[in-house]
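Student: 3D model of this:
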Amino acid sequence: MECPFKGPVLVLDPTGRARDAESAELIARGPATPADILGVHVWAVSDPGLLEELLKDPRVSKDGLRDWPDCESVAENWPLALWVTARNMFTARGEDHRRLRRLVSTAFTPRQVTALAERVEELTAELLDGIAAAGEGGAPVDLREHLALPLPIQVISQLLGVPDDLREGFRIYVGRTFSTTLTPEESQANAALFYGVVDALIAARREQPGDDMTSLLIAARDTEGDGSALTEDELRDTVMLIVSAGYETTLNLIVNAVSQLLTHPEQLDLVRTGKAGWDDVVEESLRLEAPVAHLPLRFALEDIELPGGITVRRGEGILPAYAAAGRHPGRHGEDATVFDVTRQVKDHLAFGHGPHFCLGAPLARLEARTALHRLFERFPRLVLVPGVELEPLDSLISNAPRVLPVLLEDPA
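Tutor: Model prediction:
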């Protein structure tokens, strides 16, 4: 695709291996800069103040099918097409967004999240028992696989009413949806398989409705068969969105927080001595290591003037660069790249901002806080396996190590 922008274009690394350097480069280039995301040229926005304004600007849309002139020509061979063509509240705008968000919001009220706290504690305790068994005799344990991954998938499966036999499929296909090293053909095949398990879930809940979010969405769809509540495509894509957003991002949050504490033991000591709390750990982790580094994609509904004489033309793409925004020295000072749980200003955009702010943020925080507290309470001598380098996921979207190998007892 021919680049419509003047000046050098920063090609974002699809493997995620240049994350920190990439964030520093984005910040150095100014509030917004031309970038290439898997062959599509966009404006990457790293300045948190400007990003906040754009995330709530009515002149900016997430609806690629309606508001991206290049959508049809690009999406056919773009590995990230599903991110801009799905029909749910993630891509909707205006009244469509409000309609779809209302249907989902009932599952994430403060009362509903509080009611889940006991179940999150139970699941965490069960997983920690499994970790203890896996680490017997000094064997290394991958905390991503044994804690950070199963906790959110079990919680979101309970919310959606996902049968046990479908959970592995969701796990695999969500992970591959966040991958940015797939070919267009692999991405399309993954989307088809993902829709297959979504359709199986919807069929199961239609046959045997329960007190779960999928059943409630089906009831809204089937009661108003004219699509005024939601269409069949919106039903499928909303289920897909809830399981994806409720799983991958919380998983990354837990992995990042644990890895930061284990590589900065002095910060863990601050928590243990009462000088900081687990909420401080969660928020500082979200700031420093945004679980979603870049989130495709938004589109200008009209020409928009940005600082520095930049004009985002109608139809051009805008890419929120959350990983860079969380490390911006303009908001967090010259030590913005330092993990500091006592930092006074920990505000971040890891859950978005404005009308599309993540509904699941309170639940993600609850799961992470519980997992961290109970993990370090149960295993106070937990350490990373010596000499192991934490490699990132193959993604410019998903931001976390691919494995987190630990020893339950410090051999020293």
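Student: For the rest of this, base every contact and every neighbour count on C-alpha atoms.
Tutor: OK.
Student: how about the strands of this structure, start to end?
Tutor: Assigned by DSSP state E, the strands in the chain fall at 10-11, 32-37, 40-45, 60-61, 141-142, 298-300, 304-306, 310-312, 317-320, 383-384, 405-407.
Student: Could you save the ones you listed as CSV and add columns showing distance to residue 54 and mean neighbour count?
Tutor: Listed next are these as CSV, based on distance: least, Cα to Cα, whole Å; neighbours: other Cα atoms under 10 Å:
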stretch, distance to residue 54, mean neighbour count
strand 10-11, 21, 17
strand 32-37, 11, 23
strand 40-45, 9, 25
strand 60-61, 7, 24
strand 141-142, 39, 21
strand 298-300, 9, 24
strand 304-306, 10, 13
strand 310-312, 11, 16
strand 317-320, 9, 27
strand 383-384, 40, 22
strand 405-407, 39, 22
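Student: Reformat those into a markdown table and put distance to residue 177 next to each item.
Tutor: Compiled in a markdown table, the strands of the chain are given as follows (distance: least, Cα to Cα, whole Å):
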| stretch | distance to residue 177 |
| --- | --- |
| strand 10-11 | 20 |
| strand 32-37 | 15 |
| strand 40-45 | 17 |
| strand 60-61 | 22 |
| strand 141-142 | 22 |
| strand 298-300 | 18 |
| strand 304-306 | 31 |
| strand 310-312 | 28 |
| strand 317-320 | 18 |
| strand 383-384 | 29 |
| strand 405-407 | 24 |
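Student: Out of those, which gets nearest to residue 165?
Tutor: For the strands of the chain, proximity to residue 165 was assessed by Cα to Cα; strand 141-142 is nearest, at 23.3 Å.
Student: ok, and what's touching the closest one?
Tutor: 131, 134-135, 403-408 (Cα atoms under 8 Å, 6 or more residues apart in numbering).
Student: Also this sequence, please, to line up against the first:
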Amino acid sequence: MAHPRVQKDKRHWRAFNAGEIPPDWPLISWVIAENMLTSDGEQHARLRRLVSKAFTPRRIEHLRSGIVGIVEGLLDGLAAEAERNDGVVDLKPHFAQPLPMTVISDLFGLPTRDRGELHRLVGVFFDQSITPDAAMATFFEMWTLLTTLVAAKRAEPGDDLTSALIAARDDEDRLSEDELIWSLVLIISAGYETTMNLIANAVRALLLHRDQLELLTNGEVAWSTAVEEVLRWDGPGEFVPMRYTTEDIELAGVAIPAGEPLLMGYASAGRDPGRHGDTAHLFDITREDTSHLGFSHGRHYCLGANLARMEVNEALPRLFERFPKLDLAIPVEDLPPLPSIIVSGVESLPVRLT
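Tutor: All right, here's what the predicted structure looks like:
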């Protein structure tokens, strides 16, 4: 991920430049994007510099009290939903999904009427089981929704990140219209989908390891430590397309020619016995080394990492304080996995609040 001869720009992919990758390839929207995730060098530095002006730590910290309020409201909603369903509620749509969706929508000034549609589009965007036609149609729908958002914020700027991105400039340089939309596609979809699944994966992990949950609820281990262990052991970021070799290289004894795509297994790094020893496959919030690649590494490190951590660290302790006997409502093996190679998680997480 830090190799100087491995880059992110599709112009390095021999097959793509030769016209061998069809426009209806299911992952095409991940390749043709023009944003920080798919750029290198000065272009990447320029985009990151402009976007980071709207994504300051001060602005993110300012969100904390609002996030706490959202969490408390969702917990009230969980209790009401469980009362209607004999104590059982699906934590994914009633807690893990609406928290990051509300936060990211408020952050970017997305109208309430569009939030349900954005949730549907982002879900399809990360779904690798759909047809190529459906993938392309979803991409264009998302592009249209965000183009409409930008037009509205350009006409009437507000105290939100979309307006801040529109106004962001570096000397006389600023984001072009396409760069602006592509940045929104990246930040909104990645910031929402991954945090949603991090919350769900964390709850599942702790319910399967109740001895470690007790260490958290009695204060022996910090919640922030547990979140890092979830990111190492079962983080939502599984694979992110693509990186490309700019010259012939050798990785782990394998010769890779120039112009080849690499699909990086971010999640596998957390299970590496060479780094984490013989217990790498075990969930253990007391381990000393919880290092992971959940937010990438190096120059492409996630701008939204602090926001994601804040949301999860505010949500989990409040969830288990409100419902200390929370438990899975069905066997763990019956939880349906997400149809995605990009994010790891489950489609639903039915729990009993007790």
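Student: Next, the TM-score between them, please.
Tutor: Here the superposed chains carry a TM-score of 0.95, computed using TM-score structural alignment, normalised by the length of the second structure; 349 aligned residues with a Cα RMSD of 1.5 Å.
Student: And the strands of the first structure: which comes nearest residue 354 of the first structure?
Tutor: The nearest among the strands of the first structure, by Cα to Cα, is strand 60-61 at 11.6 Å.
Student: hey, where'd the helices end up in the stretch 51-200 of the second structure?
Tutor: For the stretch 51-200 of the second structure, the helices defined by DSSP state H, counting those that start in this stretch cover 57-61, 64-84, 91, 98-108, 112-125, 132-155, 161-167, 177-207.
Student: how about those helices in TSV, adding mean neighbour count and distance to residue 34 of the second structure?
Tutor: Below are those laid out as TSV (neighbours: other Cα atoms under 10 Å; distance: least, Cα to Cα, whole Å):
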stretch	mean neighbour count	distance to residue 34 of the second structure
helix 57-61	13	25
helix 64-84	16	31
helix 91	21	34
helix 98-108	21	20
helix 112-125	16	16
helix 132-155	17	13
helix 161-167	21	15
helix 177-207	21	6
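Student: Aligned to residue 193 of the second structure, what sits in the first structure?
Tutor: When the first structure is aligned by TM-score structural alignment, residue 193 of the second structure is paired with residue 248.
Student: my bad, should have said residue 310 of the second structure
Tutor: With TM-score structural alignment as the criterion, residue 310 of the second structure matches residue 366.
Student: what's the answer for residue 288 of the second structure, then?
Tutor: Checking with TM-score structural alignment, residue 288 of the second structure has residue 344 as its match.
Student: Then residue 7 of the second structure?
Tutor: Match for residue 7 of the second structure (TM-score structural alignment): residue 61.
Student: Of all residues in the first structure, which one is nearest the centre?
Tutor: residue 249 (3.3 Å; Cα atoms, centre = their mean).
Student: pretty sure it contacts residue 291?
Tutor: Yes. At 5.4 Å, residue 249 of the first structure counts as touching residue 291 under the criterion of Cα atoms under 8 Å.
Student: Now for these two: what residues contact both?
Tutor: Each of residue 398 lies in contact with both residue 249 of the first structure and residue 291 under the rule Cα under 8 Å, 6+ apart.
Student: Make sure residue 314 of the second structure is actually in contact with residue 69.
Tutor: No. In this structure, residue 314 of the second structure is not within contact of residue 69 by Cα under 8 Å, at 10.0 Å.
Student: So what's the residue count around residue 53 of the second structure?
Tutor: 17 (other Cα atoms under 10 Å).
Student: for it, what are its contacts?
Tutor: 164-165, 168.
Student: So the closest residue to the match of residue 310 of the second structure other than its chain neighbours versus residue 104 of the first structure, what's the distance?
Tutor: Nearest non-adjacent residue to residue 366 of the first structure, counting by Cα to Cα, 6 or more residues apart in numbering: residue 117, 7.2 Å away. If you measure residue 117 of the first structure against residue 104 of the first structure using Cα to Cα, to the nearest Å, the figure is 19 Å.
Student: got it, and residue 68 of the first structure?
Tutor: Counting by Cα to Cα, the gap from residue 68 of the first structure to residue 104 of the first structure is 26 Å.
Student: Kindly report the same for residue 313 of the first structure.
Tutor: 33 Å.
Student: same deal with residue 124 of the first structure?
Tutor: 25 Å.
Student: before we move on, what about residue 52 of the first structure?
Tutor: 24 Å.
Student: cool, residue 247 of the first structure as well?
Tutor: Taken as Cα to Cα, the span from residue 247 of the first structure to residue 104 of the first structure is 16 Å.
Student: Kindly report the same for residue 348 of the first structure.
Tutor: From residue 348 of the first structure to residue 104 of the first structure the distance is 24 Å (Cα to Cα).
Student: Show me which of those two is the more surrounded one.
Tutor: residue 348 (24 against 20).
Student: Please name the nearest non-neighbouring residue to that one.
Tutor: residue 287 is the one closest to residue 348 of the first structure (Cα to Cα, 6+ apart), at 5.1 Å.
Student: Looks like that neighbour contacts residue 352 (just checking).
Tutor: No. With contact defined as Cα under 8 Å, residue 287 of the first structure does not count as touching residue 352 (11.7 Å).
Student: which residue packs closest to the alignment partner in the first structure of residue 128 of the second structure, ignoring adjacent ones?
Tutor: Aligned by TM-score structural alignment, residue 128 of the second structure pairs with residue 180 of the first structure. Counting by Cα to Cα, 6+ apart, residue 180 of the first structure lies nearest to residue 395, which is 4.8 Å off, once chain neighbours are set aside.
Student: before we move on, what about residue 311 of the second structure?
Tutor: According to Cα to Cα, 6+ apart, the nearest residue to residue 311 of the second structure is residue 67 (6.7 Å).
Student: now for that neighbour: what does it line up with in the first structure?
Tutor: Checking TM-score structural alignment: residue 67 of the second structure goes with residue 120.
Student: which ones are touching that match?
Tutor: Residue 120 of the first structure neighbours (Cα under 8 Å, 6+ apart): 151, 155, 367, 370.
Student: Among those residues, list the two that are farthest apart in space.
Tutor: 155 and 370 (12.7 Å).
Student: okay, now the match of residue 128 of the second structure: neighbour count?
Tutor: Residue 180 of the first structure: 23 surrounding residues under other Cα under 10 Å.
Student: Distance of it relative to residue 90 of the first structure?
Tutor: Residue 180 of the first structure is 19 Å from residue 90 of the first structure, by Cα to Cα.
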